[in-house]
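K.L.:
Let me see the structure of the following:
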Amino acid sequence: MASGWLRGVSAISYGGDYNPEQWPEETWPEDIELMRQAGVNLVSVGVFSWALIEPRPGEYDFGWMDRLFALLHDAGIRISLGTPTASPPAWFFHEHPEARVVTRDGTVLGFGSRGMASPSSAAYREASTSIARVLARRYGDHPALAVWHVHNEYGAPVSECYSEESTRAFRRWLQDRHGSLDALNHAWGTAFWGQRYGEWDHVSAPAVSASVVNPAQRLDFARFSSDALLQCFIAERDAIRAECPDIPITTNFMAGTCPSVDLWKWADEVDIVANDHYLVAADPRSHVGLALSADLTRSIARGRPWILMEHSTSGVNWQPRNLAKRSGELARNALTHLGRGADAVMFFQWKASRSGAEKFHSAMLPHAGTGSRIWSEVCALGDGLGRLGELLGAEVRADVAVLWDWESFWAQDLEWRPSEDLSHRERIDTFYDRLWRDGLTVDFAHPESDLSAYRLVVAPASYLLTDVAAGNLRRYVESGGTLVVSYFSAIVDGNDAVHAGGYVAPLRDVLGLTVEEFLPLRAGGTVRLTAGLTGDVWSDDVALEGAEVIVAFEDGPGAGKPAITRNVLGDGSAYYLATRLGVDELAVVLRQAYDDAGIVPADGAPEVEIIRRHGDDADYLIAVNHGNRPVDLPAGGTDLLTGEAGDSLKLDAGGARVVRVTTKET
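P.N.:
Take a look at the predicted model:
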C-alpha cells in the first residue's frame, strides 16, 4: 500500500474532472492555460473513456491520452488517472448480455447510461481488471501521475443485481458467512412462514415476492451487494498495484448520500479516502449537511487527510430543482470541506459539457465563459487555496462521536416497521444539526470501535446493535463517558432478530430501564412533556430499572411514563430519549449531557461555523459565516487568505477566513 499523501504534492490540490474527449483537440492548450490561470494543479482524467481507449476488445488507442498527459505535465498539472470501468463500452454488452444488471422486479437494464454492469459478472470483472492493468503498464511511471482513481461512485446508480450470476455469487457468499444450511436457517429465522431451506440451490436473491420478503435475507443481500462491489474495486486495485506499487489508489465515495455501501469496510482497502458531495438544493440548511458529509468522510479516513474528489461550483442537474449557489457560496463550501480535513478540493467538472445528460451541470469553466461570476470565484478560490499549503496534514479533533452503522440502517429501512415515520437519517441529521449549532466538532464512529477519546457519544439511530457493540458502549460509560441514546435503538441483533430479553435488552443495565412496548403516534400527532417540551412521531412505554426521570410524558399513550431518563453506571452516565425531539428541544436535553461530559457549547452567532485544524507548528481556525451579519472571531492571528493580522479579526457576512492562530492549543 502506498503511504503518505499524493506523491510530490506540497500544496492543497485544486481542480476537477477534465474530459477533453468531449472537445476538439485544438482547444486543449487553451483549456490548460485557463487551468493555470485558475490555480488548478490536479485534474481527473479518463473516468469515462473506456470506449476511446479500447474501441474494440483487446485493441487500444493511447495516442490522445499520451498527448494529454504531455500537455498537463508541461503545465505543471498533476493527474488523477481514472479507470473507466463505471461505463463499459457498447461492444462489451453486445458480447456479454449476461453482464447486464437485473433489478429486483426482474427488469434487465439496457445500455446508454453508466454503472450498469453487474458487479458479480465474471466477464465484467475480467474486462475491468484488464483495462486497469493496461493503463497501469502504460502510465504507472509517468511523472505527472499523482493518484489512481478507480471506477466512479460505486453503488450509484445501481448497487444490487438480481441476475442468475449474482444469485450464484450470493449463495457462495452465504456459505462463507454461515457455513451450513442449519446456521443459515437459524440466522434467517426460516421457521417463520415455512421458509426453511434444505438445499443451497434453493436459496435465491430476495427478488420481489407476494408479500414482504424475509428481512434477514434482505439484510444479508445488502451486505453481499456491498461486498460484491468492494471485490470489484479490490480486483482493479490489485491489478494496478502489481504494475505500479508506489502511487496511491482511491475511489470516490459518496459518504452520507449512497446508503448501499459500507464504507467502514471500504476505507481499509483504499490508500487515501476520497469523497463526492453535492448540496441538497431543497434543504435551506444544506451547509449543515455538507459539514456532516465532511465529518463522516474524515471519520471514515480515521482522521487522515482526504480528497474532496467532486463537488459543484453552482447548481447540479439531477435534483428536482437545481438551485444556483449564491455569491461566495462556492468558497464557503470548499473551505468547510478543507476545515474538516480535506487536503484536496476538486469539482465536477472542469468545463461544462455541451451534450449529454449533464450538460446543465455547473462547472469550473461554465457555458458563460471567463467573463462570468463563477469563473471569477473559481480563480479567487484557486488563488486562496494556493496560500494554504501549510495546512497539509493538519488534524481535526473532536470531543463528540455520533454512531453510524450502515448495517443497522439497511435493517431499519426494511418493510413492516412499527411506524413509517421512523427514519434513521432524520434522527442523525437532527442530532447533528443540534451539535453543529452548539459549535461542536463531530466524529462519526462505528458502535464497535474505540470510543475512549470522546467525552460524549450520541446514538441517534442504532436499531441494530450487536452484543459486541453493546459491551463496547457499556465499557465506555463505566469508564466515565457520557452516552445519549434515542428511541428505537438496541432493538435487534445482527440477523434482525429481536434481542433475547426484549427491546433495548443489551443496554438494559447501561440505560437503567427496559422498553415494554412501542407507542407510536398517529400521523401528525404530538405529545406534551414536562419541562415545556413537545415530542412527535413516537413514544415508548419505559419501565425504570434504576434510571432517574428527567422529563415525563404529560399526555398521549405514555402519559405519566418516563420520556427522558438518566442513569449512572460506573464513572459515567447514559441518557435515553423515548420520543422524537426537534433541534430546539434537543438543546434543553443535551445541556445536562454536556455538563456530565464537561463540554461547553459555543455561544456565538448561530450561523457561523468554526473548525480547528492542528498542525505540528501551528493551529488553524477555519471560519465560515453563513449568516447575514459580520461577527468577531474568537481568536486572533493571521488570515492566510488575505494576510490580515490582529488580535481581533472580523468575519464578514457570507465570508470565510483561514487564520493561523496566535497561540497553539495543546
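K.L.:
CA atoms for contacts and neighbours, from now on please.
P.N.:
Fine.
K.L.:
what's around residue 224, how many residues?
P.N.:
By the criterion of other C-alpha atoms under 10 Å, residue 224 has 22 neighbours.
K.L.:
Pull the contacting residues for it.
P.N.:
Taking C-alpha atoms under 8 Å, 6 or more residues apart in numbering, we find residue 224 in contact with 170, 173.
K.L.:
Helix or strand for it, just tell me which one.
P.N.:
Residue 224 belongs to helix 215-243 when assigned by DSSP states H and E.
K.L.:
how close does the closest residue to residue 276 other than its chain neighbours get to residue 190?
P.N.:
Using C-alpha to C-alpha, 6 or more residues apart in numbering and skipping residues adjacent in sequence, the residue nearest residue 276 is residue 310, 4.5 Å away. From residue 310 across to residue 190, the span is 44 Å (C-alpha to C-alpha, to the nearest Å).
K.L.:
just residue 503 next, same as before
P.N.:
Residue 503 is 21 Å from residue 190, by C-alpha to C-alpha.
K.L.:
again with residue 365
P.N.:
Residue 365 sits 57 Å away from residue 190, going by C-alpha to C-alpha.
K.L.:
the more surrounded of those two?
P.N.:
residue 365 (24 against 16).
K.L.:
which ones are touching the more buried one?
P.N.:
Taking C-alpha under 8 Å, 6+ apart, one finds 350, 351, 352, 374, 375 in contact with residue 365.
K.L.:
and the third one, how many neighbours?
P.N.:
As a burial measure, the neighbour count of residue 352 was computed by other C-alpha under 10 Å and equals 22.
K.L.:
In this structure, where's the longest strand?
P.N.:
For the chain, the strand with the greatest residue count under DSSP state E is strand 534-544.
K.L.:
Downstream of that strand, the next helix or strand is which one?
P.N.:
Counting by DSSP H and E, the next helix or strand C-terminal to strand 534-544 is strand 548-552.
K.L.:
Now find how far off-centre the helix holding residue 224 is within its chain.
P.N.:
Its chain's C-alpha centre and that of helix 215-243 lie 17 Å apart, by C-alpha atoms, centre = their mean, to the nearest Å.
K.L.:
Here is the second sequence; please produce its structure so I can put it next to the first one:
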Amino acid sequence: MVSAVRQWSGPGLAFGGDYNPEQWPEEVWAEDLRLMAEAGVTLVSVGIFSWALLEPEPDRFEGAWLDRVLDGLHGAGVGVCLATATASPPPWFTERWPEARPVGADGVRTVFGSRQTYCPSSPAYRERAALLVERVAERWGDHPALRLWHVNNEIGCHNSRCYCDVSAAAFRRWLAERYGSVEALNEAWSTRFWSQGYTSFAQVQVPARSTTFPNPTQVLDFDRFSSDELLALHVAEKEVLRRTTPDVPVTTNFMVHSNTRDMDYGRWAREQDVVSNDHYVLTTPPNPTTDPRAELAFAADWTRGLAGGEPWLLMEHSTSAVNWQPVNVAKLPGQLQLDSLSHVARGSDGACFFQWRASAGGAEKWHSALVPHAGTDSKVWREVVELGGALQRIAEVRGSRVEADVAFLLDYEAWWAVEPPAGLPTPSRELRYLDTALALHRLLRERHVTADVLTVGAEGERLAETLAGYRVVVVPALHLVSDATAAAVAAAAGAGAQVLITHFSGILDPAGRVRLGGHPGAFRDLLGVRVEEFAPLLPGEVTALDDGSRGRVWSELGRAAAGTEVLASFTDGLAAGSPALTRRPAGAGAAWYLATALEDEGLQALLDRLLAAGGVRPVVAGAPRGVDLVRRRSAEGSWLFVLNHGGTAATVPASGLDLLTGREADGSLEVAPRGCAVLRERG
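P.N.:
As a prediction, the model looks like this:
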C-alpha cells in the first residue's frame, strides 16, 4: 500500500506534462504560458533533466533561470511537479568519477553521452544527488507553484542492472543482511550443486557473464538486490525532501507496462505518497499483446492496484507517435482523448504527457508533444485543447474510486522466475509470465467487467484481507510463491471467491527451489490436483481438450484427487487423459485450475463459468463489444465512462448527464467512433 494518503494540491484533474523550457530561448516562454492557458494546463513537471544547468560545475549552483520559470508558471495559474533533477548526472560528474559509470553483464563500462549514466550503488552518485536535492528543496520548497515533488525520473529505465565492483560489494552486503550467515546462503542457493559452496560472503560475485548457466537463485537475488538498490535512491531523496518540506507529497514515475519488469513496484508502492505512472501504447512488434488498448487498460488497472485502489496520476503518455518503437505509429483522430480518458476511467486523477513542446534537437526530437513541430495549426494541438476542456468538464470525478469485483494477483519475483535471463534453462521459452493474464483481462474487458490488478509485494500482510473482498480472483503463473501468499489465496476461496490458478503456479519457494511431491506444489492441496511431469508444447503446436477447446504452449501429465471435478481433459500427447481444467469446492468458494494456455474460445467459456459462479455482472448489461465501460464512485455519486474504441458509432443502454457534451441520456446513449462519454449517473 502507499505510504500515506497524500494527494497533490490543485484544482480539478491534472493536465499538462513535462515542461523543458531550458531547451528553448526565453522569448518562447511567454508563448508557452499563453498556450498553456488556451489548453487549460493545470500541472507541469519541471527540471527533470536540468542537473547540468542547475549545477554546471561542482558546487556552483545556478537557479535564477528556474526562479523565472516557476514564477511565470505560478503567475499563469499552473501548478508544478518539481523534479529533483537527479535523473542524469552532468559531464563533470563522470569526468571526476569515471568509476561511477555502470557496467554491463559483459563487463563493458558505458561511456557518457546518454541519460542515467550512473551506477545505482555508486557512493559518489548518491552523495552528489543528495546534495543537489537538498539545494533544490531549500531554494524552492516554499514556492507557491509547488504541488508535488518528482524524484529522479523513470528510475532504472536504462541502468537497472550494474555489474561493476561497487555493485558487487553492495550485493554482498545485501546478501549478508538477507541471510545472516554464509551457511544460510549456501542452503538457499543449493550450492552443493556444481561445487559452489562459499565459505565467506567475500567470495560471492555478481551473476555477470560466465562459462555456462549461472546459479538461478543467485540471479533471482541479484534481481531483488538491484530493485532494492534503485528503490533506495528514491527513498534517500524522499528523506531529504521530507526534512525540508514535510507537507509536500513525493512521487517517482513508475513504468507499469507489460514489458517493464526490472523493478518490483509492489515493494516500491509502499514508499510513494502518490503513485504515478508513465505509459505508452505499444503498437508495433515486439510487444506483448495484439491489442494495444487492452494492454493500456491492463497497465492502468495494475497501477491502480499498486495505489491500493486510491486515485493515481498518469505522469506521462503521448499525444501521438513515440520515438523508440521500430515503427512509430501516429494516433488516429480521437485516440488522444480516448487514451487519456481510458486512464482517467481506471483511476488516474489526470492526464499528463511527455512533453509540452516537441524538441527541435536531441534524442527525442521525433517524439510527439502537446505543442508539435507543426505548431498550433495542427490536428494534435486542436485535440490537446479539446482534451483540456474535457478534463475541466469532468473534474468532479477527482478522488473517486473504481468499482471491481474481480482481481488479478501478480508478483514481480514470479515474473523474474518464469522468464529468467537467456543464460538460464527453463521448461519452455514459450512461457511468458503475463500472456495468460493479458488474455483473460482483455476478455473480461470485452465483457464489460472491470478488474483490479494487485501485486503481492504491495499488499504485504494485508493480502488475505484484500483478496477476501473479491468475487473472482485470478492467479496467473504464480510460479514462485511463499507459504503466506499461498495461504492468502486459499483463504480467498474459503471466504467465497472463485479462485482460478493457471499453469506453472506454485512450483518454487522464495529461494527458487522446487516444491517436492508433485506440482503445483504450494497449491496442490487447495486444487486437488497432482502433476508428475510437465509436457510443454513446441511453437505453433496445439493440444486438444475433450470439451472441444484447444490449448497452446503447455500441458501436464497429472491426475485429480477425489472431490475434484474434472471439467476438461487433454486428449493427445503425453498428457492425454490428464486433467486440463478442474474445479474443487473450498469453503464458501471454489478453486479452479487451468493446466494449459487456452485459445480465446475456450478462455471465453471458462470466464463465463467463473463469472456466473461468482455472481459477477458487467458494468452495463447489453453493451456492444468494442466499447470500454468503467464506473468510478464516491460518496457524492457515480460516473460511467463510455469509451468507444470501434470504427462505428455504438449505442449503450445508460442514463445520466454526459459531462462532456451536457446532453442527458435517458436509457440509451450513442457514442461516435473513437468517441467518449462520461455520465454522471442518476441516483
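K.L.:
looking at it, residue 610 of the second structure is touching residue 472, isn't it?
P.N.:
Yes: using C-alpha atoms under 8 Å, residue 610 of the second structure makes contact with residue 472 at a distance of 7.2 Å.
K.L.:
hey, what's in contact with both of the two?
P.N.:
Common contact partners of residue 610 of the second structure and residue 472 (C-alpha under 8 Å, 6+ apart): residue 498.
K.L.:
so how far is residue 152 of the first structure from the counterpart of residue 117 of the second structure in the first structure?
P.N.:
Counting by TM-score structural alignment, residue 117 of the second structure corresponds to residue 116 in the first structure. According to C-alpha to C-alpha, residue 116 of the first structure stands 12 Å off from residue 152 of the first structure.
K.L.:
Next, name the residue at the spatial heart of the first structure.
P.N.:
Central residue of the first structure (C-alpha atoms, centre = their mean): residue 255, 1.1 Å from the mean position.
K.L.:
burial count for the aligned partner of residue 562 of the first structure in the second structure?
P.N.:
Using TM-score structural alignment, the partner of residue 562 of the first structure in the second structure is residue 579. The number of residues packed near residue 579 of the second structure is 29, by other C-alpha under 10 Å.
K.L.:
just residue 105 of the second structure next, same as before
P.N.:
When counting by other C-alpha under 10 Å, one arrives at 15 neighbours for residue 105 of the second structure.
K.L.:
Can you give me every residue that contacts the residue nearest to it when sequence neighbours are not counted?
P.N.:
Setting aside the residues directly before and after it, residue 105 of the second structure is nearest to residue 208 in space (C-alpha to C-alpha, 6+ apart), at 4.5 Å. Contact partners of residue 208 of the second structure, counting by C-alpha under 8 Å, 6+ apart, are 104, 105, 106, 107, 163.
K.L.:
ok, now how distant is residue 208 of the second structure from residue 161 of the second structure?
P.N.:
Distance of residue 208 of the second structure to residue 161 of the second structure, given as C-alpha to C-alpha: 10 Å.
K.L.:
Quick check: neighbours shared by the two?
P.N.:
Residues touching both residue 208 of the second structure and residue 161 (C-alpha under 8 Å, 6+ apart) are residue 104.
K.L.:
if we can go back for a sec, just confirm the residue nearest to residue 105 of the second structure is within a helix.
P.N.:
No: with DSSP: H, G, I helix; E, B strand; the rest coil as the criterion, residue 208 of the second structure is located in coil rather than a helix.
K.L.:
hang on, the earlier thing: how many other residues sit next to the match of residue 117 of the second structure?
P.N.:
Residue 116 of the first structure has 24 nearby residues by other C-alpha under 10 Å.
K.L.:
Quick check: it vs residue 259 of the first structure, distance?
P.N.:
18 Å.
K.L.:
ok, now residue 628 of the first structure?
P.N.:
Relative to residue 259 of the first structure, and taking C-alpha to C-alpha, residue 628 of the first structure is found at 34 Å.
K.L.:
Those two - which one has more neighbours?
P.N.:
Taking neighbours as other C-alpha under 10 Å, residue 628 of the first structure and residue 259 compare with residue 259 leading, 17 against 12.
K.L.:
How is the more buried one assigned, secondary-structure-wise?
P.N.:
Relying on three-state DSSP, one would call residue 259 of the first structure coil.
K.L.:
what's the mean gap between the following helix or strand past the helix holding residue 224 of the first structure and the aligned bit of the second structure?
P.N.:
Going down the chain from helix 215-243 of the first structure, the next helix or strand is strand 249-250, by DSSP H and E. Strand 249-250 of the first structure, aligned to the second structure and superposed, deviates on average by 0.5 Å (mean C-alpha distance after the TM-score superposition for the first structure).
K.L.:
same for strand 249-250 of the first structure, what does it pack against?
P.N.:
Under the contact criterion of 3 or more C-alpha pairs under 8 Å, 6 or more residues apart in numbering; DSSP states H and E, strand 249-250 of the first structure touches strand 145-149.
K.L.:
what sits up against the strand it packs on?
P.N.:
Here strand 145-149 of the first structure makes contact (C-alpha under 8 Å, 6+ apart) with 6-8, 44, 47, 78-83, 139, 247-252.
K.L.:
Return the angle between stretch directions for that strand and helix 215-243.
P.N.:
On the basis of axes from the mean of the first three to the mean of the last three C-alpha atoms, to 10 degrees, strand 145-149 of the first structure is oriented at 160 degrees to helix 215-243.
K.L.:
after superposition, how close is strand 145-149 of the first structure to the second structure?
P.N.:
Counting by mean C-alpha distance after the TM-score superposition for the first structure, strand 145-149 of the first structure comes out at 0.5 Å.
K.L.:
residues in the second structure aligned with stretch 160-176 of the first structure?
P.N.:
With TM-score structural alignment as the criterion, stretch 160-176 of the first structure aligns to 161-177.
K.L.:
residue ranges of the strands in the stretch 401-550 of the second structure, please?
P.N.:
With DSSP state E, counting those that start in this stretch, the ranges of strands along the stretch 401-550 of the second structure come out as 401-402, 406-410, 451-455, 472-475, 498-502, 529-534, 542-544, 550-552.
K.L.:
so which of the ones you listed comes closest to residue 676 of the second structure?
P.N.:
Ranking the strands of the stretch 401-550 of the second structure by their distance to residue 676 of the second structure (criterion: C-alpha to C-alpha) puts strand 401-402 first, at 17.5 Å.
K.L.:
Cheers, nothing more for now.
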